[in-house]
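**Student:** how would this look folded up:
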Amino acid sequence: MMWDAVTEAMGRLYPRAQPWHVSYPAEGFTLQAASAYPADGHWHFVTYGLGERWGFELTFRLARGGEQQPPQWPFVVLNQVAGLAQAAAEPFEEGQWTDLGAPITGFPHTDGPPTGLTVLILTADPQLGDRFLQMVGVTAAEAAAGDVDSDDPLLVTDPGRA
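**Tutor:** From the prediction side, this is the model:
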């Protein structure tokens, strides 16, 4: 998937939104770039750079308060998971998960809050489809039970819930 396809897909969801863009230096980073789109009640993050090799990009939906700018820690996590994808022998698939062994927010090493969410489960982004794997933050107990909050159709991650 090329950059234009990602931009077009996100543009269909958020035609009037002004996304925040982050580019990564070539050395030491897996991703080329990522964006955060202000959505209703959440930030919708998306990567650029995995699609050309693996055919998918990562997304992440984070509960949003009144802040005007997205927090920076999801960009760090997106690059971290992209690095895991890059190192994997096979492409990531829906239903796979990774236990970070620490808060998904990177607390206390980032601007992220403390949280009990330590695992990221991959699922098809509910609005973009299976070419976009959405990371969903859960606790280790929820991951072990295979429990993803199904009451929220968009599967927005809220670090404050655990």
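**Student:** only C-alpha atoms for contact and neighbour calcs from this point on.
**Tutor:** OK.
**Student:** now the helices for the chain?
**Tutor:** In the chain, helices defined by DSSP state H lie at 3-13, 51-54, 73-87, 140-145, listed in chain order.
**Student:** any idea which of these is most buried?
**Tutor:** Of the helices of the chain, the one with the most neighbours on average (mean count of other C-alpha atoms under 10 Å) is helix 73-87, at a mean of 18.
**Student:** what's the spacing between that one and its chain's center?
**Tutor:** Distance of helix 73-87 from its chain centroid, counting by C-alpha atoms, centre = their mean, to the nearest Å, is 9 Å.
**Student:** Repeat that for stretch 64-79.
**Tutor:** Put simply, stretch 64-79 sits 10 Å off its chain's centre (C-alpha atoms, centre = their mean).
**Student:** Quick one: end-to-end length of it, please.
**Tutor:** Start and end residues of stretch 64-79 are separated by 21 Å (C-alpha to C-alpha, to the nearest Å).
**Student:** run this one through as well so I can compare:
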Amino acid sequence: MSDTEDVEQAGFDAIADSAQKLYPGQEGLFYRTVIPYALGGNDPLDGVEVWKSERGIPHWHYITYGFSELYEKESNNEAESGYGFELTFRLKRGPEEEPPAWPVNLLQNLARYVFSTGNVFGPGHHINCNGPIALETDTKITALGFRRDPEMGELDTRNGHLRFLQAVGITSDEMDALMCWNGEKFLAALEKNLPLCITDLARSSQMENAAFQKTWQTGMEEDGSSTSYLYIDKVEMALEEERAYLCLGVGHGRTLSNMLRARVGKGRDLYLYGAEVAIQFLPGDAAATVEDDLLILSLPEHVLAELSMVLQRHTGVYPLSSFPLTIELVPTEITDQNGKVLEVIE
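**Tutor:** This is a model prediction of the structure:
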């Protein structure tokens, strides 16, 4: 191989060498993209390599190639390679001889999100997959949290620095809990019960574990939340005659209540976004104003306490006694990916 060829795939080789050092004597299975993204293909990643690991519990270890610059240096950022990371995913291994292909599709979908929006992942981040992470699978794992892969770590290449982020499968209530605490600390606590945070599609939520829930509750109360925003697709707001109105599904009320206590209760602001709505909650003297279609609610401690309590109630209309704000909680429908209603929370 010539020096020019070596430079042109320096990033690719650096990842491959790092994986080979972790799994000496083993040959990884490489799922290569058929039509490159640069030539009009649908898959942004050049490929995903899978390794067989016995650490923690037997599992498949998926490693991406393509978030970083694999070949020639193209970006102006000399310090980082491409987006500055590659993703990994660890899946509990069953009796199968070959690794399942669906995680490859999952990782490509994450790449489509990053490449189309420019939003990058980092330690402590999360994303809602809006359904089972493995399609047509009876699993409670419907979201992902991100942490530093403890074995792959970070890497310096000729194209810049990158770190390996592990995508961890979590349940919807675990995602809500992660948002209300520090994401990295939440996943670190999760690892104490789930070795290497290996994704197990058959597992139940750790929020059903009393000891884990106590750890989360204590952490949330001590640290507050590192997440500054909450998105709810169906939320409405208005400010009429100096009184604010907020309408949302009762199923989201408890999460918003926890987020408010973990953000505003710790002296930080919280943004609530809907499809056409933006609300900022912040600590301070009681006030409700609108600036550029943003409803700003300033909440002293006694108002925050009442609002947090109201948000945990059932369907109904609740005017606050301590603040010119009325909360309307409406039934929340839980649906599958086809829109079929599975449950109604009232």
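**Student:** Mind checking the TM-score on these two?
**Tutor:** In this superposition the chains share a TM-score of 0.90, using TM-score structural alignment, normalised by the length of structure 1; 157 aligned residues with a C-alpha RMSD of 1.5 Å.
**Student:** re earlier: nearest to Thr123 of structure 1, of the helices of structure 1?
**Tutor:** helix 140-145 (12.7 Å; C-alpha to C-alpha).
**Student:** To which residue of structure 2 is Phe75 of structure 1 aligned?
**Tutor:** Using TM-score structural alignment as the criterion, Phe75 of structure 1 maps onto Val104 of structure 2.
**Student:** residues in contact with that match?
**Tutor:** Applying C-alpha atoms under 8 Å, 6 or more residues apart in numbering, we find Val104 of structure 2 in contact with 31, 48, 62.
**Student:** Including distance to Gly101 of structure 1, could the helices of structure 1 go into CSV?
**Tutor:** CSV is the format used below for these (distance: least, C-alpha to C-alpha, whole Å):
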stretch, distance to Gly101 of structure 1
helix 3-13, 30
helix 51-54, 25
helix 73-87, 13
helix 140-145, 9
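**Student:** Which of these sits closest to Leu117 of structure 1?
**Tutor:** When those are compared by C-alpha to C-alpha, helix 140-145 sits nearest Leu117 of structure 1, at 7.2 Å.
**Student:** What is the corresponding segment of structure 2 for the closest one?
**Tutor:** Using TM-score structural alignment, helix 140-145 of structure 1 pairs with 172-177 in structure 2.
**Student:** That stretch vs structure 1, average offset?
**Tutor:** Stretch 172-177 of structure 2, aligned to structure 1 and superposed, deviates on average by 0.7 Å (mean C-alpha distance after the TM-score superposition for structure 1).
**Student:** residue nearest the centroid of structure 2?
**Tutor:** Closest to where the C-alpha atoms of structure 2 average out (C-alpha atoms, centre = their mean) is His126, at 1.1 Å.
**Student:** Per the alignment, it pairs with which residue of structure 1?
**Tutor:** His126 of structure 2 maps onto Trp97 in structure 1, by TM-score structural alignment.
**Student:** Can you name the residues that contact its match?
**Tutor:** Going by C-alpha under 8 Å, 6+ apart, Trp97 of structure 1 touches 119-122, 143.
**Student:** Format those as CSV; extra columns: distance to Ala63 of structure 1.
**Tutor:** As requested, the contacts of Trp97 of structure 1 are exported to CSV (distance: C-alpha to C-alpha, whole Å):
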residue, distance to Ala63 of structure 1
Val119, 17
Leu120, 15
Ile121, 17
Leu122, 17
Ala143, 20
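**Student:** What is the most widely separated pair among those?
**Tutor:** Within the contacts of Trp97 of structure 1, Leu122 and Ala143 form the most distant pair, 11.0 Å apart (C-alpha to C-alpha).
**Student:** hang on, the earlier thing: for the contacts of Val104 of structure 2, give me CSV that also has neighbour count and distance to Gly118 of structure 2.
**Tutor:** Shown next, in CSV, are these (neighbours: other C-alpha atoms under 10 Å; distance: C-alpha to C-alpha, whole Å):
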residue, neighbour count, distance to Gly118 of structure 2
Tyr31, 14, 24
Val48, 24, 21
Tyr62, 24, 23
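**Student:** Looking at structure 1, which strand is longest?
**Tutor:** When structure 1 is parsed with DSSP state E, its longest strand is strand 129-138.
**Student:** Now flag whichever of the contacts of Trp97 of structure 1 is closest to Glu93 of structure 1.
**Tutor:** Distance to Glu93 of structure 1, by C-alpha to C-alpha, is smallest for Leu122 among the contacts of Trp97 of structure 1, at 7.1 Å.
**Student:** Map that closest one onto structure 2.
**Tutor:** Match for Leu122 of structure 1 (TM-score structural alignment): Phe146.
**Student:** Can you tell me how far the spatially closest residue to its match that is not a sequence neighbour is from Thr335 of structure 2?
**Tutor:** Distance criterion C-alpha to C-alpha, 6 or more residues apart in numbering; nearest residue to Phe146 of structure 2, sequence neighbours excluded, is Ala167 at 4.8 Å. Ala167 of structure 2 is 24 Å from Thr335 of structure 2, where distance means C-alpha to C-alpha.
**Student:** With Glu8 of structure 2 instead?
**Tutor:** Going from Glu8 of structure 2 to Thr335 of structure 2 by C-alpha to C-alpha gives 47 Å.
**Student:** who has more neighbours, the two?
**Tutor:** Comparing Glu8 of structure 2 with Thr335 by other C-alpha atoms under 10 Å, the one with more neighbours is Glu8, at 18 against 14.
**Student:** and Thr30 of structure 1, what does it touch?
**Tutor:** 49, 79, 82-83, 86.
**Student:** Perfect, I'm done here.
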